[in-house]
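Asker: Show me how the following folds:
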Amino acid sequence: MKPVLRKGKLTTWKDDKGFGFICSSDGSQDVFLHITALKETNHRPQVGDVICYQLTVGKDGRIHACNAFIEGVVSQPMPRASYCPIEKETFQPKAKSSLMFEVLLLSLLPGLGAMHFALTTFNPIPLILYPVMSFVTFALYADDKSRAKQGRWRISEKRLHLCEFMGGWLGGFIAQRRLRHKSRKVSYQVVFWVIVAIHLIFWLDWLFFGKRLVGLFISVVFRG
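Answerer: Okay, the predicted model is just below:
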């Protein structure tokens, strides 16, 4: 039996995440639409576009739109230039060496601080926490990007930031560069670099200022 071609209006579209919802013409349901379900076109979906589509059931059990196209827009291959993904640069020697240098530069102060902390307090927790949480955070970034491509529910930004704050920010930084995920969202980047700054200031104070900055911060917060 040939699938029925349906029609509806795009009522929600999150361009940065590549998905939205179609209100069917009979108003019976909202249908999930992922960017990968659209036939090749130069036109980016916008709220108000009329979408022609067929229905399918995804792995998550939700009804998805498939074989979709925007009414009034001619399907055509994307320009060849758009098929030259920037990610290929990631695997070039120059890009790799640049990433390694950035990681080394960012990890130098926390690494020295964590080693000094372990030697003076006999507490190796920071030395263990940084690599473990970085691995966990990188894995969460990769999982979140995979979910975005598949149109599944995403990992919350609060959860990612919490892992970064708990020591996984270096893994988050590597994931942003290698996976090109969360690297263009300004609001996310602001919070991310605030977390990085907190860690760097803490170890800077530990190594060179005799913990005066940390003590001052605690006194201001807890003594008003």
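Asker: drop to CA atoms for contacts and neighbour counts, all remaining ones
Answerer: Fine.
Asker: Touching stretch 71-90 from outside, list them.
Answerer: 39-43, 49-52, 69, 95-96, 177-180 (CA atoms under 8 Å, 6 or more residues apart in numbering).
Asker: go on, stretch 18-36?
Answerer: Against stretch 18-36 from outside (CA under 8 Å, 6+ apart): 6-14, 51, 62-66, 148-151.
Asker: cutoff 10 Å now
Answerer: By CA atoms under 10 Å, 6 or more residues apart in numbering, the residues outside stretch 18-36 that reach it are 6-15, 17, 37, 44-53, 55-56, 58, 62-68, 148-152.
Asker: so of those residues, which ones are in strands?
Answerer: Using DSSP state E, the subset of the contacts of stretch 18-36 located in strands is 6-14, 50-53, 55-56, 63-68.
Asker: quick one: which of the contacts of stretch 71-90 has the most company?
Answerer: Top of the contacts of stretch 71-90 by neighbour number is residue 51, holding 24 neighbours under the definition other CA atoms under 10 Å.
Asker: Would you mind measuring from the closest residue to that one other than its chain neighbours to residue 6?
Answerer: Nearest residue to residue 51, sequence neighbours excluded (CA to CA, 6 or more residues apart in numbering): residue 70, at 4.7 Å. Taking CA to CA, to the nearest Å as the measure, residue 70 falls 12 Å from residue 6.
Asker: can you check residue 97 too?
Answerer: The separation that residue 97 has from residue 6, given CA to CA, amounts to 51 Å.
Asker: repeat for residue 162
Answerer: Computed as CA to CA, the residue 162 to residue 6 distance reads 43 Å.
Asker: just the strands in the protein please.
Answerer: Under DSSP E, the chain gives strands at 6-14, 19-24, 30-34, 50-57, 63-70.
Asker: how about a markdown table for those, with distance to residue 103 added?
Answerer: Formatted as a markdown table, the strands of the chain follow (distance: least, CA to CA, whole Å):
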| stretch | distance to residue 103 |
| --- | --- |
| strand 6-14 | 32 |
| strand 19-24 | 33 |
| strand 30-34 | 34 |
| strand 50-57 | 42 |
| strand 63-70 | 40 |
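Asker: do you know which of those strands lies nearest residue 114?
Answerer: strand 6-14 (41.0 Å; CA to CA).
Asker: helices or strands next to the closest one in the packing?
Answerer: strand 19-24, strand 30-34, strand 50-57, strand 63-70 (3 or more CA pairs under 10 Å, 6 or more residues apart in numbering; DSSP states H and E).
Asker: I'd like the structure of this one too, to check against the first:
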Amino acid sequence: MQKTGTVVRWEADRGFGFIRSPQTDADVFFHVRDFRGPGTPQPGMAVRYEEIHVGGKGPRAMAVSACEPARKHAQPDVAPRTLAPAQRGGRPASTRPKAVAPRDPWLRPVLWVAVVWAMGLGWAMASGHLPKWVLPAWLALNLWTFAVYWRDKWAAQRGHWRTPENTLHLWSLLGGWPMARIAQQVLRHKSIKASFQRAYWLTATVHVAAVMAWVVLI
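Answerer: From the prediction side, this is the model:
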């Protein structure tokens, strides 16, 4: 379905951006290879595009092209930003403001719980409640969980095939919940989506409860 909108964000070094349209509730993702020049996309550019939906990941724009006549001085429909000191002083500065991840108030508590959890696993192994391979396997699983998150973030930036959210939750459920939380914050991936966060906390809780029940009952 063809629609029109305005480019509100363009990550030139990453090759993707977002279009805002009154015809769509969410901002629409598009990749540089889907842009049909001339020139390059810029914030404030009026465009027309074909909207598609792939795998439940939100709207995506294809065959993006600038509307004619081009709006040379149009501004994106976003709140104005204060110029950085380097820009006020006339020194060269990047036209793209650096994205800053919001601080996660739960990251530090999760890390402390993970440390205590690792100590608990060590005690359970030493006392014979769990096999000797459990703690090394848990550490390896967490490293793998971070790698899976990184791969999904990489695919999202380039418009490649994504890792299903259920797969990400599966690794948390199996024990990778500490590194999943770290990956969400460090990679700025899945850290804001409310439904994903609810499922993440559920998987972490179920895993901890299941292992504790195993140790107590065995």
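Asker: Scan structure 1 for its longest helix.
Answerer: helix 93-121 (DSSP state H).
Asker: Number of residues surrounding the residue nearest to residue 35 of structure 2 when sequence neighbours are not counted?
Answerer: What sits nearest to residue 35 of structure 2 in space, not counting adjacent residues and going by CA to CA, 6+ apart, is residue 64, at 4.6 Å. Residue 64 of structure 2 is flanked by 24 other residues according to other CA under 10 Å.
Asker: can you map out the helices along structure 2?
Answerer: Using DSSP H, helices in structure 2 cover 85-88, 107-126, 134-158, 165-171, 177-186, 194-217.
Asker: Report how many residues lie close to residue 6 of structure 2.
Answerer: Neighbours around residue 6 of structure 2, by other CA under 10 Å: 26.
Asker: contacting residues for it?
Answerer: 18-22, 27-28, 42-48, 66-67, 71, 74-77.
Asker: Quickly note the distance from it to residue 46 of structure 2.
Answerer: 4 Å.
Asker: Quick test: name the residue nearest the centre of structure 2.
Answerer: residue 189 (2.0 Å; CA atoms, centre = their mean).
Asker: Show me what that residue lines up with in structure 1.
Answerer: Using TM-score structural alignment as the criterion, residue 189 of structure 2 maps onto residue 181 of structure 1.
Asker: Residue 99 of structure 2 now?
Answerer: Checking with TM-score structural alignment, residue 99 of structure 2 has residue 85 as its match.
Asker: just residue 119 of structure 2 next, same as before
Answerer: Using TM-score structural alignment, the equivalent of residue 119 of structure 2 in structure 1 is residue 112.
Asker: ok so, going back, which ones are touching the residue nearest to residue 35 of structure 2?
Answerer: If you count contacts by CA under 10 Å, 6+ apart, then residue 64 of structure 2 has 2-4, 19, 30-37, 41, 47-51 around it.
Asker: State the distance from residue 72 of structure 1 to residue 148 of structure 1.
Answerer: Applying CA to CA to residue 72 of structure 1 and residue 148 of structure 1 gives a distance of 27 Å.
Asker: Which residue of the two possesses the greater neighbour count?
Answerer: With neighbours defined as other CA under 10 Å, residue 72 of structure 1 and residue 148 compare such that residue 148 has more, 18 against 9.
Asker: How about the aligned residue in structure 2 for the more buried one: what's its closest non-neighbour residue?
Answerer: Residue correspondence to structure 2 (TM-score structural alignment): residue 148 of structure 1 is matched to residue 156. Of all residues not flanking residue 156 of structure 2 in the chain, residue 162 sits nearest, at 6.6 Å (CA to CA, 6+ apart).
Asker: tell me the contacts of residue 138 of structure 2?
Answerer: For residue 138 of structure 2, the contact set (CA under 10 Å, 6+ apart) comprises 118, 121, 144, 174-176.
Asker: same deal with residue 184 of structure 2?
Answerer: 101, 104, 107, 146, 149-150, 153, 190-192, 197.
Asker: hmm, try it at 8 Å
Answerer: Counted by CA under 8 Å, 6+ apart, residue 184 of structure 2 has contacts 149, 190-191.
Asker: First-to-last residue distance for stretch 75-84 of structure 1?
Answerer: Criterion CA to CA; first-to-last residue distance in stretch 75-84 of structure 1 is 20 Å.
Asker: Please report how far the residue mapped onto residue 42 of structure 2 from structure 1 lies from residue 125 of structure 1.
Answerer: Under the alignment (TM-score structural alignment), residue 42 of structure 2 pairs with residue 40 of structure 1. Relative to residue 125 of structure 1, residue 40 of structure 1 is positioned 51 Å away (CA to CA).
Asker: Please pull up the equivalent of residue 197 of structure 1 in structure 2.
Answerer: Match for residue 197 of structure 1 (TM-score structural alignment): residue 205.
Asker: Could you report the neighbour count for that match?
Answerer: Using other CA under 10 Å, residue 205 of structure 2 is surrounded by 14 other residues.
Asker: cool, residue 38 of structure 1 as well?
Answerer: So residue 38 of structure 1, with other CA under 10 Å, has 20 neighbours.
Asker: thinking again about what came up before, touching, the residue nearest to the centre of structure 2 and residue 153? I think so.
Answerer: Yes. Taking CA atoms under 8 Å as the definition, residue 189 of structure 2 is a contact partner of residue 153 at 6.4 Å.
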